[in-house]
Structures are given as C-alpha cells and as structure tokens.
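Participant: got a sequence here, can you build the structure:
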Amino acid sequence: MKSNLLDFRSDTVTKPTAGMLDAMMSAKVGDDVFGEDETVHALETKVASIFNMEEGLFCPSGTMTNQIGIKCFTQPMDEVICDQTAHVYRYEIGGIAYHSGASVRLLYGERGILTPELIEPEINEDNIHYPNSSLVVLENTVNKGGGSCYTLSQIAPIHHLCNIKGLKLHLDGARIFNALTATGDKAHSYGQYFDGISVCLSKGLGAPVGSVLLGSKATIHKARKIRKAFGGGMRQAGFLAAAGIYALDNHVVRLKDDHHHAKMLADALLKTNYVKCVMPVQTNIVIFEVASGSAQKVVNQLNEKGLLCSTTSNSTIRLVTHLDLSSEMIDRAIEIILHL
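Facilitator: Prediction:
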C-alpha cells in the first residue's frame, strides 16, 4: 500500500511505534500455557487492576474474549440479549450459536445503546417453550452506532436489573478506553457492574494484536480451559503482551486527539453536498449517509484521491481516526473531503 495514502478504514490498521517495538523485543518471556510467561502475567494483572476485576486472560483477539465470555456465562439452549448492531451478533460469524449453543434476542437501542426499559420486557419467563435468558451483552463504544458510548450512570441500572433477574452482564469493551476518554468515567468503577469485560488492545491503543478477558477467579479459571479448547493457548506470548503494556502506559491519554480529529472530519463532511447527514461524533468513529446514489461510489472516489474508508451499508460510510493519522494528515483528508 502506498505510504502517502490516508487510511481511515479502521483503527486496527496501526503499526507498532518505535517505543512499542523496543518494549516487545526486550520482553521477558516463557511458555504461557505452562503459566511461565511473566510479561503475559504482568499484562493480565495490570488490566484486571485497572478495571478492579479479580483476574485477566490474554487472548489473540476481541472476538475470542467475547466468545469465551459468552460461553462462560451461558449453557446450551440459553438466550443472549444484545442490541441488533452488536459486534458479538453481526461480526463474530455466528459464534454464539456455534460455540455456546445459545440463541440471541435482538433489541433496538438508540445508536446501539440499551436501557433497562428495553431489556426487561425481553427477559423470558420460566416456560418450557422459551430459552433461558441468561446473559446481557453491552458494547462500548458501539461500532455501528458511530462510536456512541455508555456512561456508568447508564450501565448501573442495567446491572441492577440483571442482578435482580439473575442474568450475567458482559461488556464487549472493544473501544472501552475511547468511551472512558469521552465520558470522564473511571475504569476502576467498571468492575462492580460486569461479570466479564473484554478489553481490546489492538484498536485505538495501537497494539498489533490481543485482548484481555476480565472476570472473577472462577470465571477466568473456566475461561482458560475454554481458550485452550479454542486453540488460543499461546507459548512465548510475552512479546505480544509487552506491546499491550506499552499501549496502556503510553497511548490512552492521546485518544482525545483521535476524538478531536473525528469531530474535524464530521464538520468538513457537513459542508459538502454529497453528504445527507452525519451521526453525532462522541469518539473516534465518523459515520455519514450519502445524499444520493451508492455509498460505494463515494468510497471509490475518496480512495482514488488517497483517502481510504469503507461502507457500513448501501448508503453509509465509516471513517475511523487513530494514532497513525497526524494533524497534518487530517488536514489533507479534510481538503479531499471538501473538494471531492
């Protein structure tokens, strides 16, 4: 790919920084399946401490941490409640059915944000005809919601509902640090509300791979066996874990720059005649609807000008800001947007 291209397709396209590469190359490693990789252990302990959870489990991807979490909290013939835009439903290739033998109850939140009022009527009563409602999954931030995010004040009543109804609560925290940056909430407060949290390191934080599943000691003990069955047991994984530690230490504070850049792009898009509307921008994702014709046609035109992005439907397009896009590159992108 040409080096002068502006890649807004995803925040997963970032390359490790020089400092991150140095940390990776100097990592102390061992066989993690034997529990001997001290850098993996340090990462798991660090993330668990940040979110006030008992233990963590390092996995290759957020899809794996989500699917392991769901399997920990469900039994075959159970039902998982989530929004219809949820990544665990739309983009994990039917993993809930394949791995856990559970069905899915889809809700329609505002930009993917669920409320107790939406959830409670969809919790099944104890009836021989119905699957057992056992788990609610939230996503923070919501990808297809244009980076919309929950505040802790929105999460707390959902947790309360799950607690009194006997359901577990799992968080797909694909961009949880973006949400925390936007809301000002404290990560340490999250542990009291969730039975499981998936924390992705390879999006806005810029690590090359990896997510950490958080939970109780009993949950992570079970999750470790499930990870092995999924083929997710890694050996000298400390080289990868070191990248996650470096990302947590160095790349969280700068997320506010990505959010600022996303708002700049949204403002530029609103000044054009080929854009019908732009979703409200809270974090680092910009989704806009084209005024007429095919979204793919507009994507092709932007690509030809050197701005890479992708469609999210026949009429909508997504741009994602990240640490590999400097202020100067954002200025170049705005020029392309305004003069398409």
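Participant: could you use CA atoms for every contact and neighbour count after this?
Facilitator: OK.
Participant: give me the distance between the nearest residue in space to residue 95 that is not next to it in sequence and residue 37.
Facilitator: Leaving out its chain neighbours, the residue that sits closest to residue 95 by Cα to Cα, 6 or more residues apart in numbering is residue 67, at 6.6 Å. Here residue 67 is placed at a distance of 24 Å from residue 37 (Cα to Cα, to the nearest Å).
Participant: same check, this time on residue 147
Facilitator: 35 Å.
Participant: who has more neighbours, those two?
Facilitator: Remark: of residue 147 and residue 37, residue 147 carries more neighbours, 26 against 22, as counted by other Cα atoms under 10 Å.
Participant: counting by contacts, list what whichever helix or strand residue 178 is part of packs against.
Facilitator: Applying DSSP states H and E as the criterion places residue 178 in helix 176-183. Applying 3 or more Cα pairs under 8 Å, 6 or more residues apart in numbering; DSSP states H and E, we find helix 176-183 packed against helix 255-269.
Participant: buried set for the helix it packs on?
Facilitator: If you call a residue buried by 16 or more other Cα atoms under 10 Å, then helix 255-269 has these buried ones: 255, 257-266, 268-269.
Participant: mind listing what residue 158 touches?
Facilitator: 115, 116 (Cα atoms under 8 Å, 6 or more residues apart in numbering).
Participant: and the one 4 residues further on, by the same measure?
Facilitator: Under the criterion of Cα under 8 Å, 6+ apart, the contact list for residue 162 reads 136, 168, 169.
Participant: how does it look with 10 Å?
Facilitator: The contact partners of residue 162, taken as Cα atoms under 10 Å, 6 or more residues apart in numbering, are 116, 119, 120, 123, 134, 135, 136, 156, 168, 169, 193, 194.
Participant: from these, which land in strands?
Facilitator: Of the contacts of residue 162, the ones assigned to strands by DSSP state E are 134, 135, 136, 168, 169.
Participant: my read: residue 313 touches residue 296, true?
Facilitator: Yes: with contact defined as Cα atoms under 10 Å, residue 313 and residue 296 form a contacting pair (8.8 Å).
Participant: and the end-to-end length of stretch 160-175?
Facilitator: For stretch 160-175, the separation between the terminal residues is 23 Å (Cα to Cα).
Participant: what comes up buried for stretch 120-134?
Facilitator: By neighbour count with 16+ other Cα under 10 Å, stretch 120-134 contains the buried residues 123, 131, 132, 133, 134.
Participant: typed the wrong thing, it's stretch 3-12
Facilitator: Those would be 6, 7, 8, 9, 10, 11, 12, for stretch 3-12 by 16+ other Cα under 10 Å.
Participant: one more, please, to line up against the first structure:
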Amino acid sequence: MPCLRRGASVKTVTRLAGPSSSAAFPATPRSGLIDLRSEAVAPLHPEVRAALCQAPEGSDSYDDDAAGHELEARMSEMFGMASALFVPTGRMANAMAIGLLAGPGTEILADADAHIVRSEYGLAARLWSIQTRTFAPVGGRLNVLGVEPLLSVLENTTMPTRLVCVEDTHAACGGAPQEFKALRQLAERLAQRGVGLYCDGARIWYANVAQAVPWRAYGELYDGLAVSLVKGIGAPCGAMLLMREDRRKEMRDMRRMLGGAWVRPGPLASAALRALDANAADPARDCANAALFAQSLRAELPDLHVLQETNIVMFDVPDSALFFEKCRADRVLVFRFTPTRVRAVFHRGISADDARTAALAVRDAHLSSE
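Facilitator: Coordinates of the predicted model:
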C-alpha cells in the first residue's frame, strides 16, 4: 500500500484512459482544492465542453431535436428498453417513474435509507397521493425474503402495493451495489404478483464496475430505470428515464407538466453523447481511487470505521461540522452526510495523488479531534 506523503502536487495533470486518452484535465479543480463533495463538481472533459458549442439546433417543443433523439435512442438500445426520455434531473426522473408506474391511491415500497425516501421532499405523497412504506436494508442491499411479506395485494382492505423501488448503487450506504442475483430473484417474484420494480440507478455506472453484467441485463429486470448522465459519465446535467413499455408520449406529457420541458436540448444532449464515449473509463478509475483513499485511511487510522465499495467513502466522526472545517483548512472538501458521518465522493477530477493527499488531510483532522 502506498504510504501517505505530502509530496503530491495539487496541480498534477492526469490523462484520461479510453477513447480520448490524449485529452488532459486538471486533477484538482477549483483553484487547488481537492473537492470530494459530489460528482457534480467534477470538471467537464474538453471534448464534452466543445460539444456544447457544436450541437445541431432543434426544438424539443416540436420533438425534432436530432441530438436529443440520438441520445434517447442510444440509451434505449444500450439498456434494451422500449422508451427513453432525456430529463433535467434525477429527481424529476424518479418523480415521473413513480407517478407512471404506481399511480394515485396506491403504495410503493422502498428501503428506509433510499434517496427517494430521505432526500426527495416526500414527492410520492405530495405529487401523486402515493403512500410510501419502508423496509430495512442490509448494508444498503435488498433482503428479498424481507420485501415480499410486505406486499399489500388485498385492494378491498389495504392500499395495494404497485411498485418496489431499489437504489443502485446505494448512496446512503457507502455506494453499496445491489447483488444482481438478488435483483433478478426479486423481479421474478414481483412479476408473479403483478407488482412493478423500479430502479433509481443514478450511479448504475459504478454498480456495473462492481457487478460486471451487460447493460441490457439491467433493462430486463426493471419496469422503469433512471440513470444520471452526470454521475460517472460527466455530462453537464441531466438524467435518462427508461421504461420497459413504450410510454414515451406519457413521459413527455408528464415532463412538461412538471416544468421540465426543454426548449433547445441539443447542446446538452450532444455533450452527454460525447461524455458517454470520452469518459467511458472514468467509473472504474473513480472506484480505484476511492479504494486507495479508504485503504490509506484504514492503514493510518485502524480504529476508524470506513465504508467503501465503489466510488463513495463514508466514515464516522464525533462532529462532522467541525471535521469539515478542519479538512477545508487543509484544502480538502468533504460532505457532511449526518451530524456524525462524513462522505467523500471520487470523480473524474480526482487523481490517485489527490486520493493520497486527501487521506492525509482526513487523518490529520481526525487526530486533532481526539
């Protein structure tokens, strides 16, 4: 294991692996800060930035934007799902999917730590009059045998369960990927009961690094799937909502109703298309750098409980607000996940040297807190 040293320069330039390996980018954006708050702070690949200015013009209002159509067709083909729609955010994709796949006066099941439960402002109830019941995950993973007994199917006495929602990877549990075998088992059991399965797959790019299954295998599991085009892939913004059935018109209508209709999505869609190619190797590298960071912390702080499976690292501290300030003073930004838990997210703007330097800053902040 590499030792922790202060020798890493914050101006290190790393070369991107994959189709565009000739393009360089600064390893630490934001004037030398090592920013581990989210993938959303990662610098754009130069080719992605250029694509914003080179896109063909079209109107989404009249459904004739060529770049948007190309992006949707590519994602639909990639996951083997009948319909795909480019939407502004992952939250909107989740809201649309729940509204379309469950419907008013029903219930959904999700684990208690899921993003749609913790971080999306009660959207199922506020938008669609849908009840949410929760179950306890096991380290962020599904317990198939624990989900099935919770299903409500007697419509005359209980609110019927129409949809089970899973998150892959699981952000609140250190980026834990779902076990594909368990997902397949759950999908089969739900299909027998007429209950849908939806995946908030914002970080599915990282789940695929851990599980290494064909993209179409995910499409075979889910009635609906949302994927971020920012996390892992590095597009400027946006998400893709995919459905097993052809529901594109309903999806477009709902997107407009929620205020998410584009005017000219071409530049953003073109940038996302370029990101899919230029940044294809990013998720694996991000996971490797997260593992390096976690291993370094475990070596230097053996009593620190560290969670890491993909590109997210979590660990507990006495006071996350104080810990954040100490790290910031050392030019490292982390995210206060709870009052006593800190999150570090690895993305295309972070190099291996940055991971080592950040681990040293975290070590110093932790030792000074004791």
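Participant: sorry, back to before: nearest to residue 19 of structure 1 among the contacts of residue 162 of structure 1?
Facilitator: Each of those was checked against residue 19 of structure 1 using Cα to Cα; the closest is residue 194, at 33.0 Å.
Participant: quick one: map residue 114 of structure 2 onto structure 1.
Facilitator: Aligned by TM-score structural alignment, residue 114 of structure 2 pairs with residue 86 of structure 1.
Participant: swap in residue 140 of structure 2?
Facilitator: Checking TM-score structural alignment: residue 140 of structure 2 goes with residue 112.
Participant: OK, contacts around its match?
Facilitator: Contacts of residue 112 of structure 1 (Cα under 10 Å, 6+ apart): 82-86, 138-150.
Participant: quick one: map residue 284 of structure 1 onto structure 2.
Facilitator: Under TM-score structural alignment, residue 284 of structure 1 pairs with residue 311 in structure 2.
Participant: coming back round to it: compare residue 313 and residue 296 of structure 1 (neighbour count), which wins?
Facilitator: More crowded of residue 313 of structure 1 and residue 296, by other Cα under 10 Å: residue 296, with 19 against 12.
Participant: pick out the most distant pair among the buried residues of stretch 3-12 of structure 1.
Facilitator: Top of the distance list for the buried residues of stretch 3-12 of structure 1 (Cα to Cα): 6 and 12, 13.8 Å.
Participant: burial count for the counterpart of residue 229 of structure 1 in structure 2?
Facilitator: Aligned counterpart of residue 229 of structure 1 in structure 2: residue 257 (TM-score structural alignment). Counted with other Cα under 10 Å, the neighbours of residue 257 of structure 2 add up to 10.
Participant: who's in contact with the residue mapped onto residue 60 of structure 1 from structure 2?
Facilitator: Under the alignment defined by TM-score structural alignment, residue 60 of structure 1 corresponds to residue 88 in structure 2. Contacts for residue 88 of structure 2 (Cα under 10 Å, 6+ apart) come out as 228-229, 237-240, 255, 259-262, 265, 268.
Participant: which of those residues sits closest to residue 47 of structure 2?
Facilitator: Nearest to residue 47 of structure 2, judged by Cα to Cα, of the contacts of residue 88 of structure 2 is residue 268 at 12.7 Å.
Participant: nearest residue to that closest one in space, please, no chain neighbours.
Facilitator: Closest residue in space to residue 268 of structure 2, ignoring its immediate chain neighbours: residue 52 at 6.2 Å, by Cα to Cα, 6+ apart.
Participant: likewise for residue 267 of structure 2?
Facilitator: residue 52 (4.5 Å).
Participant: which helix or strand contains the equivalent of that neighbour over in structure 1?
Facilitator: Correspondence of residue 52 of structure 2 to structure 1, assessed by TM-score structural alignment: residue 24. Taking DSSP H and E as the criterion, residue 24 of structure 1 maps to helix 18-25.
Participant: average gap between that helix and structure 2?
Facilitator: Taken over the aligned residues, the distance from helix 18-25 of structure 1 to structure 2 averages 1.2 Å (mean Cα distance after the TM-score superposition for structure 1).
Participant: now for that helix, which elements pack on it?
Facilitator: Here helix 18-25 of structure 1 touches helix 238-250, going by 3 or more Cα pairs under 10 Å, 6 or more residues apart in numbering; DSSP states H and E.
Participant: need the three-state assignment for residue 237 of structure 2.
Facilitator: coil (DSSP: H, G, I helix; E, B strand; the rest coil).
Participant: quick check: the gap between it and residue 77 of structure 2.
Facilitator: Plainly put, residue 237 of structure 2 is 21 Å away from residue 77 of structure 2 if you go by Cα to Cα.
Participant: cool, residue 192 of structure 2 as well?
Facilitator: Taken as Cα to Cα, the span from residue 192 of structure 2 to residue 77 of structure 2 is 26 Å.
Participant: which residue ranges of the stretch 51-200 of structure 2 form strands?
Facilitator: For the stretch 51-200 of structure 2, the strands defined by DSSP state E, counting those that start in this stretch cover 83-87, 107-111, 131-135, 161-167, 196-201.
Participant: what residues sit buried inside the third one?
Facilitator: This points to strand 131-135 of structure 2. Residues 131, 132, 133, 134, 135 are the ones in strand 131-135 of structure 2 that count as buried (16+ other Cα under 10 Å).
Participant: check the mean deviation of it from structure 1.
Facilitator: In the superposition against structure 1, strand 131-135 of structure 2 averages 0.6 Å from its aligned positions (mean Cα distance after the TM-score superposition for structure 1).
Participant: show me what that strand is packed up against.
Facilitator: Strand 131-135 of structure 2 packs on strand 107-111, helix 115-118, helix 123-128, helix 144-147, strand 161-167, going by 3+ Cα pairs under 10 Å, 6+ apart.
Participant: ditto for the first one
Facilitator: Secondary-structure packing of strand 83-87 of structure 2 (3+ Cα pairs under 10 Å, 6+ apart): helix 66-79, helix 90-101, strand 224-228, strand 239-243, helix 248-257.
Participant: and these: which comes nearest residue 347 of structure 2?
Facilitator: Residue 347 of structure 2 lies closest to strand 224-228 among these, at 13.7 Å (Cα to Cα).
Participant: what range does that closest one cover in structure 1?
Facilitator: Residues 196-200 of structure 1 are where strand 224-228 of structure 2 lands, counting by TM-score structural alignment.
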